[in-house]
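**Student:** my questions are about this predicted structure, shown below with the sequence.
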Amino acid sequence: MKLGSILILATTLVIGSLLSFTGQAASAYLTSAATSSMSIAGQSSKQGNRQLKVKSRDHAIQLVRRQYPGKVLKAQSSQVNGHQGYRVKMLSSQGVVFYVSVDAQTGSVRRN
């Protein structure tokens, strides 16, 4: 029991003395880490400004159905005008197959 207490005390003293020598380095590290996390937070808030107006496949289908009558045959994620988006394959009431693109960033719906 006494040996365990002595080891704990000795370890505590060694760590305390190391911290006093490296205090300035630790302070610089903590300052650097805080600055980095602030920078990352700033980047994520900038990316938050570019939120998507169409956030799901189901939302894209809903927008397409509002503008174009017919049956949805297929809907999949796709690149639209260089942005994330959706491509929806439709069947008109006259039996014509056509495609509609939905830009997820702007929310624009356009028949191809």
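**Tutor:** On my side now, so go ahead.
**Student:** drop to CA atoms for contacts and neighbour counts, all remaining ones
**Tutor:** Noted.
**Student:** close enough to count as contact, V100 and R111?
**Tutor:** Yes. When contacts are counted by C-alpha atoms under 8 Å, V100 is listed as touching R111 (4.2 Å).
**Student:** neighbours around H59, how many?
**Tutor:** 16 (other C-alpha atoms under 10 Å).
**Student:** against Y86, how distant is it?
**Tutor:** According to C-alpha to C-alpha, to the nearest Å, H59 stands 10 Å off from Y86.
**Student:** quick one, helices of the protein?
**Tutor:** In the chain, the helices defined using DSSP state H lie at 2-48, 57-67.
**Student:** most packed of those?
**Tutor:** Per residue and on average, the most neighbours among the helices of the chain fall to helix 57-67, with a mean of 16 (mean count of other C-alpha atoms under 10 Å).
**Student:** for that one, give me every contacting residue.
**Tutor:** V54, V72, A75, Q76, S77, Y86, V88, V100, V102, A104, V109 (C-alpha atoms under 8 Å, 6 or more residues apart in numbering).
**Student:** put this next to the first one:
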Amino acid sequence: MAWVVLVLCGVLEAVWATAMGRSEGFTRLWPTVVFGVALVVSMAGLAYAMRELPVGTAYAVWVGIGASLTVVYAMATGAEPASAAKVLFLAMIIGGVVGLKAVS
């Protein structure tokens, strides 16, 4: 169950990171609200998962999922240019996350 919560909270990390960017310095109401809710739920889920999983592994997986999805979303929406190098490095992050899960 801890792994499921951790993955969902990693997705929420991408949500709050994207919402933070769209809030324009917390001057826009709804992106700021989405940021706050997603941040609190994501952190709470991370804390829950860390009760059963090693701290280093849980944090690295959470960050890896959040960072990867944030970049993929930005590239998919055209907010950030895509390149072969970026895709390669994202694959390396995902490979690292899968590797941490495999050895845990």
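**Tutor:** Looks like it arrived, so ask away. Since the model is a prediction, treat every value here as computed from it, not as a measurement.
**Student:** got a TM-score for the pair?
**Tutor:** The TM-score (TM-score structural alignment, normalised by the length of the second structure) is 0.25; 33 aligned residues with a C-alpha RMSD of 3.4 Å.
**Student:** re the thing from before, neighbour count: V100 and R111 of the first structure, which is higher?
**Tutor:** Neighbour tally, V100 of the first structure and R111, criterion other C-alpha under 10 Å: the higher count belongs to V100, 19 against 15.
**Student:** show me the contacts for the more buried one.
**Tutor:** V100 of the first structure makes contacts with V64, R87, V88, K89, M90, V109, R110, R111, N112, as judged by C-alpha under 8 Å, 6+ apart.
**Student:** now do 7 Å
**Tutor:** Shown in contact with V100 of the first structure (C-alpha atoms under 7 Å, 6 or more residues apart in numbering): R87, V88, K89, V109, R110, R111, N112.
**Student:** and for V11 of the second structure, the neighbour number?
**Tutor:** V11 of the second structure, neighbours per other C-alpha under 10 Å, totals 22.
**Student:** hmm, back to that, need the contacts of V100 of the first structure in CSV with distance to F21 of the first structure, can you?
**Tutor:** Below are the contacts of V100 of the first structure laid out as CSV (distance: C-alpha to C-alpha, whole Å):
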residue, distance to F21 of the first structure
R87, 62
V88, 65
K89, 68
V109, 64
R110, 66
R111, 69
N112, 69
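**Student:** closest to G48 of the first structure out of the residues you listed?
**Tutor:** Closest to G48 of the first structure out of the contacts of V100 of the first structure is V109 (22.6 Å), distances taken as C-alpha to C-alpha.
**Student:** how many other residues sit next to the closest one?
**Tutor:** If you count neighbours by other C-alpha under 10 Å, V109 of the first structure ends up with 20.
**Student:** which residues does it contact?
**Tutor:** For V109 of the first structure, the contact set (C-alpha under 7 Å, 6+ apart) comprises V64, V100, S101, V102, D103.
**Student:** hang on, the third one packs against R110?
**Tutor:** In other words, S101 of the first structure. Yes. The pair S101 of the first structure / R110 is scored as a contact, 5.3 Å apart, by C-alpha atoms under 7 Å.
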